[in-house]
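Colleague: my questions are about this predicted structure, shown below with the sequence.
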Amino acid sequence: MEKIAIGNTKTLQTRLVLPPDTNHLDTIFGGKVLAYIDEIAALTSMKHAKSAVVTASIDSVDFLSSAKVGDSLTLEAYVTYTGNSSMEVFVKVTAHDLIHHTEQLTTESFLTMVAVDGTGKPIPVPQVYPVSEEEQEWFDSAPVRKENRKRRMLSRKS
């Protein structure tokens, strides 16, 4: 199976923050952002694996700032690391104030997705490799996140 550059797994989505998406402070619900993150992670990993995928874990979500009604959100996702059938996906969310032409990073997240066949059994995925310095950082730090995931799973079983 061929190896694919991390940069070639990039997926972009743009969303508009509308009043029903917001809380009493007129900022977007965190749960809405999580749904967007899960969706783009699925799209990114499906494109990479050329198969259906399931979300195995949302490893981390850091809400750094909020977006308000009228902002656009840009979601950017990459497959940053792969196992046999699993893919780690990094998602970055940026809010854009379209009137004042400002932007700010709102959220960063790592998820683990698993490629599956028609019966739900895991299937192999192409490996990825880093090219840029940022991609190298994601790639090199992935085994630590994987180990933390395993530890969390084991602690739940005991």
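Modeller: That came through, no problem.
Colleague: could you use CA atoms for every contact and neighbour count after this?
Modeller: Fine.
Colleague: mind checking how far Q127 is from Q136?
Modeller: According to Cα to Cα, to the nearest Å, Q127 stands 14 Å off from Q136.
Colleague: higher neighbour count, these two?
Modeller: Between Q127 and Q136, counted using other Cα atoms under 10 Å, the more crowded position is Q127 (22 against 15).
Colleague: is L111 in contact with T44, as I believe?
Modeller: No - counting by Cα atoms under 8 Å, L111 does not reach T44; the two are 11.2 Å apart.
Colleague: before we go on, here's another structure to hold up against the first:
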Amino acid sequence: MDQSAILKQSKSCSQSRVIQTHRILPAMCNMHNTLYGGRLMEMIDNCASISVSRHARCLTVTASMDTLNFIEPLPLADSVCIETMVTGTGKTSMEVFVKVVGEELNTGRRYLAATAFLTFVTVPNDAGQKVYVPSVFPETAEEKYVCAGYAKRRQTRLSAYAEDQAFNQQISIDIPWA
């Protein structure tokens, strides 16, 4: 398909929605008997990668985990439900919103455990050409609320990226033990 035609396409947030639910087992926990933060990050990245694949239908890579807010711990034996969807697009980039909901399986109490935003970018095709992504549109009240903040979050990311590039130039990669 012509890349300009792809840019004209638009997909709903729900077309990229992914929901993964896991029981929190002992091997997934830290010494506080709650889910390791790093394990949650792995689950988030996995789930978000499926959302962008559904949206763009091409090869992508994680560019950044822009924010990850741990709100409430996820204890052993609860379930963790990770819900992701594309909430904003550039030409070759996609923002993914992540909602993490815990559930006490014995009582049914549900709680917001974490939220996150990740950015993914497309990988150039075999001919080395950029691969463009369709735009996205919200339908539900929650989707509209999250998508409404995309432009501001994107501008913040772009500013931070420029600062990070300058910062990285000052970081030594010399062998530390020499």
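Modeller: Ah, there it is. These numbers were taken from a predicted model, which means no experiment stands behind them.
Colleague: sec struct for the most centrally placed residue in the second structure, please.
Modeller: With distances taken as Cα atoms, centre = their mean, L118 lies nearest the centre of the second structure, 3.3 Å away. Here L118 of the second structure takes the strand state, with states given by DSSP: H, G, I helix; E, B strand; the rest coil.
Colleague: got it, and R151 of the first structure?
Modeller: Assigned with three-state DSSP, R151 of the first structure falls in the helix class.
Colleague: one more: the one 3 residues further on?
Modeller: Each residue gets one of three states, and L154 of the first structure gets helix by three-state DSSP.
Colleague: what is the neighbour count of it?
Modeller: Neighbours around L154 of the first structure, by other Cα under 10 Å: 10.
Colleague: I71 of the second structure too?
Modeller: I71 of the second structure has 12 neighbouring residues, counting by other Cα under 10 Å.
Colleague: aligned partner of G38 of the second structure in the first structure?
Modeller: G38 of the second structure maps onto G31 of the first structure when the alignment is built from TM-score structural alignment.
Colleague: what about its match, distance to V128 of the first structure?
Modeller: Distance, G31 of the first structure to V128 of the first structure, using Cα to Cα: 30 Å.
Colleague: what's the match for T22 of the first structure in the second structure?
Modeller: In the second structure, T22 of the first structure lines up with C29, judged by TM-score structural alignment.
Colleague: nope, G7 of the first structure is what I was after
Modeller: With TM-score structural alignment as the criterion, G7 of the first structure matches S14.
Colleague: ok, now P124 of the first structure?
Modeller: Aligned partner of P124 of the first structure by TM-score structural alignment: Y132.
Colleague: okay then, goodbye and thanks.
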